[in-house]
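*Asks:* The sequence isn't on hand, but the structure is:
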């Protein structure tokens, strides 16, 4: 019995170490968000709105982790964000600005990324990726829920499917 216990403990530790190495993650670094093109609140403080935007986008990026093979990691550094619509003091309701969403105010984002395999080797990497969705009002699945930042989420989903998915399905 004394010899079996250390063996079982060793197997358990090895299995746990292997499982932790197979964790798939998406890590997002927000570089100087206070300087982004547009994370302006229509009401409330800029700092609180910035936190809310970052939290919502972290969840969007985290959803992509489920689409990555086991053990793969996606490292992203967001450099700029311009949300769909525009907050303009000319448009106000009860002393609060409102975000006006028109086709000319399309969502944009600039970021760097690295896609790493389960061994930590870079599969794909690119700097200063600039994505935008100029047809966001016609192509986004609006009306299918009250998802905040639905236009930006669709833009990122399109980028992921076009850029990363083909690399993940190749042998």
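*Replies:* That came through, no problem. Worth saying up front: this structure is predicted, and the values here are computed from it rather than measured.
*Asks:* switch to C-alpha atoms for all contacts and neighbour counts from now on
*Replies:* Noted.
*Asks:* Distance-wise, check the closest residue in space to residue 40 that isn't next to it in sequence relative to residue 110.
*Replies:* When the adjacent residues along the chain are set aside, residue 40 lies closest to residue 46, with 6.2 Å between them (Cα to Cα, 6 or more residues apart in numbering). Separation of residue 46 from residue 110 (Cα to Cα, to the nearest Å) stands at 20 Å.
*Asks:* Those two: who's more crowded?
*Replies:* Remark: of residue 46 and residue 110, residue 110 carries more neighbours, 17 against 14, as counted by other Cα atoms under 10 Å.
*Asks:* want to compare, so here's the second one:
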């Protein structure tokens, strides 16, 4: 009986300790069917959500300290450019110009040791988004929007332990 109790205690420590020591990002897409660019540009809202969720998770692993959790509610996404339907093409084309800026509206709360350390609502946009040299030759469909998130993470959650 004691042996079973000992194994149960060890398993409890193994299962519960990683959850409290790793940083994590929890993303929720609020009314994504009402986003400015919901499911446009020949993408489903599920693929947009998956791309943003994965990118935010990578940023969280890079910038958040162990034990910190970041809860993000994405309120709206307005992709850079506009949709140009082509008459003889199966896919629509995304035309990017200096007038149609990318914009992401989000709410966030940084939790550390069960306490809210920082929270707020942000509207991310960049009037000079086309000047980003890394975006120029990128094949990423959401390169401009991800650059907004990169910059926001760097400004808001950067610690001395890592640069960008």
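*Replies:* That came through fine. All values reported here derive from a predicted model rather than from experimental measurement.
*Asks:* Please state their TM-score.
*Replies:* TM-score of the superposed chains, computed with TM-score structural alignment, normalised by the length of the second structure, equals 0.84; 161 aligned residues with a Cα RMSD of 2.5 Å.
*Asks:* need the strands for the first structure, in chain order.
*Replies:* Ranges of strands within the first structure are 25-30, 73-82, 86-93, 96-100, 108-116, 122-132, based on DSSP state E.
*Asks:* quick check: angle from the fifth one to strand 73-82?
*Replies:* In this case it means strand 108-116 of the first structure. If you take axes from the mean of the first three to the mean of the last three Cα atoms, to 10 degrees, strand 108-116 of the first structure sits at 170 degrees to strand 73-82.
*Asks:* what range in the second structure does strand 108-116 of the first structure sit on?
*Replies:* Aligned using TM-score structural alignment, strand 108-116 of the first structure spans residues 103-111 in the second structure.
*Asks:* Show me what counts as buried in the longest helix along the first structure.
*Replies:* Identified as the longest helix of the first structure according to DSSP state H is helix 46-65. By neighbour count on 16 or more other Cα atoms under 10 Å, the buried set for helix 46-65 of the first structure is 49-50, 53-54, 56-58, 60-62, 64-65.
*Asks:* Check stretch 109-121 of the second structure too.
*Replies:* Quick answer for stretch 109-121 of the second structure (16+ other Cα under 10 Å): 109-112.
*Asks:* pretty sure residue 87 of the first structure is touching residue 98, no?
*Replies:* Yes: contact criterion Cα atoms under 8 Å: residue 87 of the first structure and residue 98 qualify, at 5.8 Å.
*Asks:* so what sits against both of the two?
*Replies:* Counting by Cα atoms under 8 Å, 6 or more residues apart in numbering, the residues touching both residue 87 of the first structure and residue 98 are residue 42.
*Asks:* what's the average distance of the match of strand 108-116 of the first structure to the first structure?
*Replies:* With mean Cα distance after the TM-score superposition for the first structure, stretch 103-111 of the second structure departs from the first structure by a mean of 0.5 Å once superposed.
*Asks:* List the neighbours of that stretch that are in contact with it.
*Replies:* Residues from elsewhere that reach stretch 103-111 of the second structure, judged by Cα under 8 Å, 6+ apart: 68-80, 116-126, 145, 148.
*Asks:* again, only using 7 Å
*Replies:* Applying Cα atoms under 7 Å, 6 or more residues apart in numbering, the contact partners of stretch 103-111 of the second structure are 68-79, 116-125.
*Asks:* Now whatever residue of the second structure lines up with residue 88 of the first structure. Nearest residue, chain neighbours left out?
*Replies:* By TM-score structural alignment, residue 88 of the first structure lines up with residue 84 in the second structure. Nearest-residue entry for residue 84 of the second structure: residue 93, 5.2 Å, with adjacent residues in sequence omitted and distances by Cα to Cα, 6+ apart.
*Asks:* tell me the contacts of the one you found?
*Replies:* When contacts are counted by Cα under 7 Å, 6+ apart, residue 93 of the second structure touches 41, 83-85.
*Asks:* Filter these down to the buried ones.
*Replies:* For the contacts of residue 93 of the second structure, a burial check counting by 16+ other Cα under 10 Å picks out 41, 83.
*Asks:* and the contacts of residue 93 of the second structure as TSV, adding distance to residue 35 of the second structure?
*Replies:* Output for the contacts of residue 93 of the second structure, formatted as TSV (distance: Cα to Cα, whole Å):
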residue	distance to residue 35 of the second structure
41	13
83	15
84	18
85	19
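*Asks:* out of the contacts of residue 93 of the second structure, who's nearest residue 7 of the second structure?
*Replies:* Taking Cα to Cα as the measure, residue 41 is the one of these closest to residue 7 of the second structure, at 53.4 Å.
*Asks:* Figure out the length between the terminal residues of stretch 27-38 of the second structure.
*Replies:* With Cα to Cα, one end of stretch 27-38 of the second structure sits 17 Å from the other.
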